[in-house]
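Show me the folded form of this:
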Amino acid sequence: MSQDKTRRFTQLDVFTGRALYGNPLAVVHDAEGLSDERMAAFARWTNLSETTFLLPPTDPQADYRVRIFTPTGELPFAGHPTLGSCHAWLQAGGQARGDHVVQQCEVGLVRVRRQAEGDVQRLAFAAPPRRRTGPLPDDLLARITAALGLPRDAIRHHEWCDNGPGWAGVMLGSAGQVLALQCDYAALGDLKLGVVGPHAAGHDAQFELRAFIGDGDYEDPVTGSLNAAVAQWLIGAGLAPARYVAAQGTAMGRAGRVFLEHDGSDVWVGGEVAGCIEGQVRL
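Alright, predicted model coming up:
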């Protein structure tokens, strides 16, 4: 049976230099021959927010191809799976053909660069363009305020942040307000919602983010796709500097840090990756 073979397996923690404080990711290497159904079944079994499968590229410009699954379906793009998959591919001996690693996923080609800051090594991906932009409609804002238990005037700014997963974004007046939120997922419905607020001066991060997944009834610890789209929105609107750090996962006992930078043409989304588990899986 072609699917019944031993494959390399890696489990990582993304957007942290310390294992157990970021967002976990499962990576299956050498995933050729696995059916969509088998990939989906394994992603349900790991029960992580995302599980990825590394494949040979079908685009000649790409270094590798990745497919990204949640326990409920496949995503065209996601941020922490991009950095984690790239880290796993490099650790397994992958060699980029150019200055950047080029990842092929359902949203297209995504460039990933390696960064060094002192002894700290980070990966960063170039944020893909948003599929939907502009202000959120009034009926959706009413659903969001009901789900978060907020008055309408607590939302200072709002914007579609959809770069594949379908994010909607709202900005509150402070990081403290963001951290105090309790989400009513039933009221949120099937919406994927990002909430951002600024930290006071002196904090190591300029913004705090939280990501509420209405169609899964859970909070994502550290979310690369959301941070990518929020950075495009905030920097483009003059609500954030061209370079900043975002904290995420604080309310869940994590310590995720996402490094955002606009270089004049692209927004780069960076972070550290910590290894947790290496072994083999039979699929």
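
make it CA atoms for all contacts and neighbour counts henceforth
Will do.

could you say which helix or strand contains residue 232?
Assigned by DSSP states H and E, residue 232 belongs to helix 224-236.

what packs against whichever helix or strand comes after that helix?
Sequence order places strand 243-248 as the next helix or strand after helix 224-236, per DSSP H and E. Using 3 or more CA pairs under 8 Å, 6 or more residues apart in numbering; DSSP states H and E, the elements in contact with strand 243-248 are strand 207-213, strand 256-262.

Identify the residues contacting the spatially most central residue of the chain.
By CA atoms, centre = their mean, the mean C-alpha position of the chain lies nearest to residue 224, the distance being 2.6 Å. Shown in contact with residue 224 (CA atoms under 8 Å, 6 or more residues apart in numbering): 78, 79, 80, 258, 269.

and after the helix or strand harbouring the last one, which helix or strand comes next?
Using DSSP H and E, residue 269 sits within strand 267-271. Remark: after strand 267-271, the chain's next helix or strand is strand 273-282, criterion DSSP H and E.

tell me which residues in that next one are buried?
Residues of strand 273-282 classed as buried: 273, 274, 275 (neighbour count, 16 or more other CA atoms under 10 Å).

Next up, identify which helix or strand residue 104 is on.
strand 101-105.

what does that strand contact?
So strand 101-105 is in contact with 57, 59, 61-67, 76-77, 82, 86, 96, 109-113, going by CA under 8 Å, 6+ apart.

Would you do the same for the sequence below? I want to compare the two.
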Amino acid sequence: MSRHVFTQLDVFTDTPLRGNPLAVVHAAQGLSDANMQAFARWTNLSETTFLLPPTEAGADYRVRIFTPDRELPFAGHPTLGSCQAWLAAGGQPRSADEVVQQCGVGLVRIRRDGTRLAFAAPPLRRSGPVEPEVFAQIVRSLRIPADAIRASNWVDNGPGWVAVMLGSRDEVLALQPDFAAMRGLELGVVAPWSGGEAQFEVRAFVPSLGVPEDPVTGSLNAGLAQWLIGAGLAPERYVASQGTALGRSGRVFVEKRSDTVWIGGDSVVVVSGQVSL
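Take a look at the predicted model:
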């Protein structure tokens, strides 16, 4: 058994208990895959991360990301929260303005903008039209008529996201999905929020990861931004709201600069201490 510095943060919020929690284990070298998976299952959060020395040139640190059921190559709120925890623990990046994270999808750039961090959206592994049989499954899963879906697209940057756009925020918040009908889909839903404090409302349904609905989801918002901006369905700079249906008030700050889409958010430390693993 070994002792490790431990941090638990709330991500995509500057107010504790209003965003998406993340557990971070520091200096995790020596822990086995089975140890990491067991601890992630024990925390029962959507993701738990483990910080390690980098093994690729140019990286400042390495992170491994686990859900209660499996390891992910990339996820958004674990990227921002892990970086915040690494910096708070004294991590020194090579660049004053940017941190480089190594994870399953390779190197991810993280921009420092005051106290807020933003990661460069990784390339989509899968994009394009949704197949008719998948579209039909989405309709069944969301329990809505097919014509309620205004647009759909694959937006997979690692977790396997497919996404649909509805007509209004109210429609998104009214959803009561049939999780059994999803049968493995990682499904994102987005709609415009007219006249609100954000421009879009988002929900993320991920029953296959052991979390029926994720409070605030960086990877999904990264994929959505690449799709929506590229298709002319969103401006190059906007704010997305997520977590409303779960009593949270997450805010995701999206900005396209040149050819890069940046996904930003605040993080706040809620718990710090040590864990024995």
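
quick one on the thing from earlier: so can I have JSON lines of the buried residues of strand 273-282 of structure 1 showing distance to residue 40 of structure 1?
Below are these laid out as JSON lines (distance: CA to CA, whole Å):
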{"residue": "273", "distance to residue 40 of structure 1": "24"}
{"residue": "274", "distance to residue 40 of structure 1": "25"}
{"residue": "275", "distance to residue 40 of structure 1": "23"}
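
closest to residue 181 of structure 1 among the residues you listed?
Residue 181 of structure 1 lies nearest to residue 273 out of those, by CA to CA, at 27.7 Å.

Which residue in structure 2 aligns with the closest one?
Residue 273 of structure 1 maps onto residue 267 of structure 2 when the alignment is built from TM-score structural alignment.

so who does its match touch?
9, 10, 11, 12, 13, 14, 80, 81, 84, 116.

Same check for those, but in structure 1.
Among the contacts of residue 267 of structure 2, the contacts conserved in structure 1 (both residues aligned by TM-score structural alignment, their matches' CA atoms under 8 Å) are 9, 10, 11, 12, 13, 14, 80, 81, 84, 116.

Which one (most neighbours) among those residues?
residue 11 (34 neighbours; other CA atoms under 10 Å).

Quick check: the gap between the residue nearest to the centre of structure 1 and residue 43 of structure 1.
19 Å (CA to CA, to the nearest Å).

For burial, what's the neighbour tally of the counterpart of residue 212 of structure 1 in structure 2?
Applying TM-score structural alignment, one finds that residue 212 of structure 1 aligns to residue 205 in structure 2. Using other CA under 10 Å, residue 205 of structure 2 has 21 neighbouring residues.

Quickly note the distance from the residue nearest to residue 205 of structure 2 when sequence neighbours are not counted to residue 127 of structure 2.
Distances taken as CA to CA, 6 or more residues apart in numbering put residue 213 closest to residue 205 of structure 2, at 4.5 Å, once the chain neighbours are dropped. Applying CA to CA, the value for residue 213 of structure 2 to residue 127 of structure 2 is 22 Å.

try residue 31 of structure 2
As for residue 31 of structure 2, its distance to residue 127 of structure 2 is 35 Å (criterion: CA to CA).

more crowded one of these two?
The neighbour comparison of residue 31 of structure 2 against residue 127 (other CA under 10 Å) goes to residue 127, with 17 against 13.

Now check structure 1 for the residue matching that one.
With TM-score structural alignment defining the correspondence, residue 127 of structure 2 maps onto residue 133 in structure 1.

Alignment lookup: residue 8 of structure 2 to structure 1.
By TM-score structural alignment, residue 8 of structure 2 lines up with residue 11 in structure 1.

What lies in contact with stretch 36-56 of structure 2?
Contacts of stretch 36-56 of structure 2 (CA under 8 Å, 6+ apart): 21-29, 60-71, 78, 82, 86, 102, 209-211, 214, 277.

Where does residue 139 of structure 1 sit: helix, strand or coil?
helix (DSSP: H, G, I helix; E, B strand; the rest coil).

Burial check on it, number of neighbours?
Residue 139 of structure 1: 8 neighbours (other CA under 10 Å).

Relative to residue 146 of structure 1, how far out is it?
Taken as CA to CA, the span from residue 139 of structure 1 to residue 146 of structure 1 is 11 Å.
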